[in-house]
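1. coordinates only, sequence not included:
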């Protein structure tokens, strides 16, 4: 009997070791009372919005402050309050307050009476630039779902610069310096040659979520989800 029990115990120990190598949600390190080091990525739209997929990035800062990044709205910063141990309510950011609800250390809901949200994700910042040295390619879409650019490229260098092309060949058409946000996002406040245009690129689950605000002849915001070129 002992020789049969011993292998069984080894199997149990092996399973326990595997569980420790694969942290549960409770072991991820996110603390709603101290969320510094994390960001919330979401997309939103509204009946009168210029895009059907606005990107909005919320960056938790020290001192219970939060900052926003997008291609459309100006960057803004405000205080926030933790309510009931599972909810964060912000003071007005760009004129609007936001309510984030969490469960099991994951974000489950974003509320704002003016917008409809989708693809909301809690992202941990990185200690190294996750975009540097990578190339992404995809399609840019208009609000109505028609294709604006069939082939669009972003090639990230290691010095917070990105080469951009809308050509099928991928030949660089412009190079931008970007604001590095949490080592997983790039924000270009003013596109070269078009100072009123801006763009944002966020790495989410291995894909690059992108927005470009075009001010030519009225505001237009284009969107896309790009794959990494390996």
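-> Sure thing, it's come through. Treat the numbers as computed from the prediction; the structure is a model and nothing was measured.
2. alpha carbons only for contacts and neighbour counts from here, please
-> Fine.
3. helix, strand or coil: sort out residue 14 for me.
-> helix (DSSP: H, G, I helix; E, B strand; the rest coil).
4. what's the spacing between it and residue 7?
-> 11 Å (CA to CA, to the nearest Å).
5. try residue 215
-> 68 Å.
6. and these two? which has more neighbours close in?
-> residue 215 (15 against 11; other CA atoms under 10 Å).
7. which residue packs closest to the more buried one, ignoring adjacent ones?
-> Once flanking residues are discounted, residue 215 sits nearest to residue 197: 5.8 Å by CA to CA, 6 or more residues apart in numbering.
8. second structure for comparison follows:
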């Protein structure tokens, strides 16, 4: 039988790519809590120290309170004392209310938060993810989950690939799930999740009782691609990576000209506005539309919004192609995208096509094409210019061009 006594602390960070403005974290309290009519409220409590055990107290009619925890459900009775104290019968625990501020005579609680029950599902259409840490600070792994609505499904990935299951909410802010943490084929582990103050707090059992905290990452970057241009100090070896920031299952899709097959780069969230790519330690910090990185090789970082319609169609771009050492390869070159199909013309003089290619659109702001000779053209529209990497397979080198709209 699995032991339930070893406590492991896990620290994780939430990524919340909201698809619907109605599905946000619970609103701050706008009305004063009425201790004599508490129905419609939850009281969230978290134990201090390494246990991190969380409780969700749900106020019921007739001075009853339902306690939701990882291991059990219980309905207890309470009494009101002096119009500001709720005393849980036969427990010795009291909660003291000063408006919406809550304290307790029980010093085991590190955090107490009143939450008004929202009218809609606050978990739906959000993606959460981050790293898992034990109480000694060592990393255990990662957990990523994506909640959907209609139907209410949650997709979970503990590092073994995503699985899905249906879920039901507790008061539109919490849920309990049977999960497979160890990839043994059995959903015999438990996950208890509560969304509070923009954080996803959770307890999980995988043979041990564990704690998870996921901090809010509310930047809506799922509709963007990140253009990351790298080069040497003298401008040579100029090439770029295109990151699709969909952030599904803890990974971003990356496109580069010299490896045309999209690669999934796994990440963890290390702050409210920062992700770190696990395979290389590169961090990206998102401040509104500005992006910074700890990786010095990136000389230009731009978030480019994906569009509903093809932004390349019907446009012609012309400029100069450079070798990797920044000597001129072609002083004049152009790309002319067709208006009514996924094709473009290419050549030296605008209007005189040397070849016509069929491309694959990426987010309606970029395109990729593998040529007959296995060379690759990767192009993206950034700040009104067409940034291009041409990978010459035989030479195993990347040529660079920046083309202006004609």
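-> Thanks, I have it. Given the structure is predicted, the values throughout are model-derived calculations rather than measurements.
9. quick one: TM-score?
-> TM-score for the superposed pair, counting by TM-score structural alignment, normalised by the length of structure 1: 0.73. Supporting figures: 185 aligned residues with a CA RMSD of 2.1 Å.
10. quick one, what contacts the residue nearest to residue 215 of structure 1?
-> Applying CA atoms under 8 Å, 6 or more residues apart in numbering, we find residue 197 of structure 1 in contact with 189, 190, 191, 212, 213, 214, 215.
11. mind doing that once more with 6 Å?
-> 190, 191, 213, 214, 215 (CA atoms under 6 Å, 6 or more residues apart in numbering).
12. can you flag the buried ones in the residues you listed?
-> Buried members of the contacts of residue 197 of structure 1, counted by 16 or more other CA atoms under 10 Å: 190, 191, 213, 214.
13. now, which of those residues sits nearest residue 132 of structure 1?
-> residue 191 (19.3 Å; CA to CA).
14. give me the distance between the equivalent of that closest one over in structure 2 and residue 156 of structure 2.
-> Using TM-score structural alignment, the partner of residue 191 of structure 1 in structure 2 is residue 371. Distance of residue 371 of structure 2 to residue 156 of structure 2, given as CA to CA: 38 Å.
15. do residue 211 of structure 2 as well
-> Noted for residue 211 of structure 2: a distance of 17 Å to residue 156 of structure 2, by CA to CA.
16. and the two? Which one has more around it.
-> Ranked by neighbour count (other CA under 10 Å), residue 211 of structure 2 and residue 156 place residue 211 first, with 27 against 23.
17. all helices of structure 2, in order?
-> Here structure 2 has no helices by DSSP state H.
18. how many neighbouring residues does the closest residue to residue 208 of structure 1 other than its chain neighbours have?
-> Excluding the flanking residues, the one nearest residue 208 of structure 1 by CA to CA, 6+ apart is residue 226, at 4.9 Å. Residues lying near residue 226 of structure 1 (other CA under 10 Å) number 23.
19. name the nearest of the buried ones among the contacts of residue 197 of structure 1 relative to residue 111 of structure 1.
-> residue 213 (24.0 Å).
20. need the counterpart of the closest one in structure 2.
-> Per TM-score structural alignment, residue 213 of structure 1 is aligned with residue 391.
21. quick one: contacts for its match?
-> 257, 258, 375, 376, 397, 398.
22. which residue lines up with the residue nearest to residue 208 of structure 1 in structure 2?
-> Residue 226 of structure 1 maps onto residue 403 in structure 2, by TM-score structural alignment.
23. next one: residue 66 of structure 1
-> Match for residue 66 of structure 1 (TM-score structural alignment): residue 252.
24. pull the contacting residues for its match.
-> Here residue 252 of structure 2 is in contact with 244, 245, 264, 265 (CA under 6 Å, 6+ apart).
25. where's it relative to residue 342 of structure 2, distance?
-> Using CA to CA, residue 252 of structure 2 is found at 25 Å from residue 342 of structure 2.
26. just residue 230 of structure 2 next, same as before
-> From residue 230 of structure 2 over to residue 342 of structure 2 (counting by CA to CA), the distance is 28 Å.
27. do the same with residue 212 of structure 2
-> From residue 212 of structure 2 to residue 342 of structure 2 the distance is 46 Å (CA to CA).
28. let me know the closest of the contacts of residue 197 of structure 1 to residue 84 of structure 1.
-> residue 213 (37.4 Å).
29. how many neighbours does the closest residue in space to that closest one that isn't next to it in sequence have?
-> The shortest distance from residue 213 of structure 1 to any non-neighbouring residue, by CA to CA, 6+ apart, is to residue 221 (4.4 Å). When neighbours are defined as other CA under 10 Å, residue 221 of structure 1 has 24 of them.
30. ok, now residue 233 of structure 2?
-> 10.
31. in the stretch 301-406 of structure 2, which spans are strands?
-> Using DSSP state E, counting those that start in this stretch, the strands of the stretch 301-406 of structure 2 run over 316-322, 328-337, 343-347, 355-358, 360-362, 366-370, 376-382, 385-392, 397-405.
32. which other residues reach the third one?
-> For strand 343-347 of structure 2, contacts defined as CA under 6 Å, 6+ apart pick out 333-338, 353-359.
33. report the buried members of those residues.
-> Using 16+ other CA under 10 Å, the buried ones in the contacts of strand 343-347 of structure 2 are 333, 334, 335, 336, 337, 338, 358, 359.
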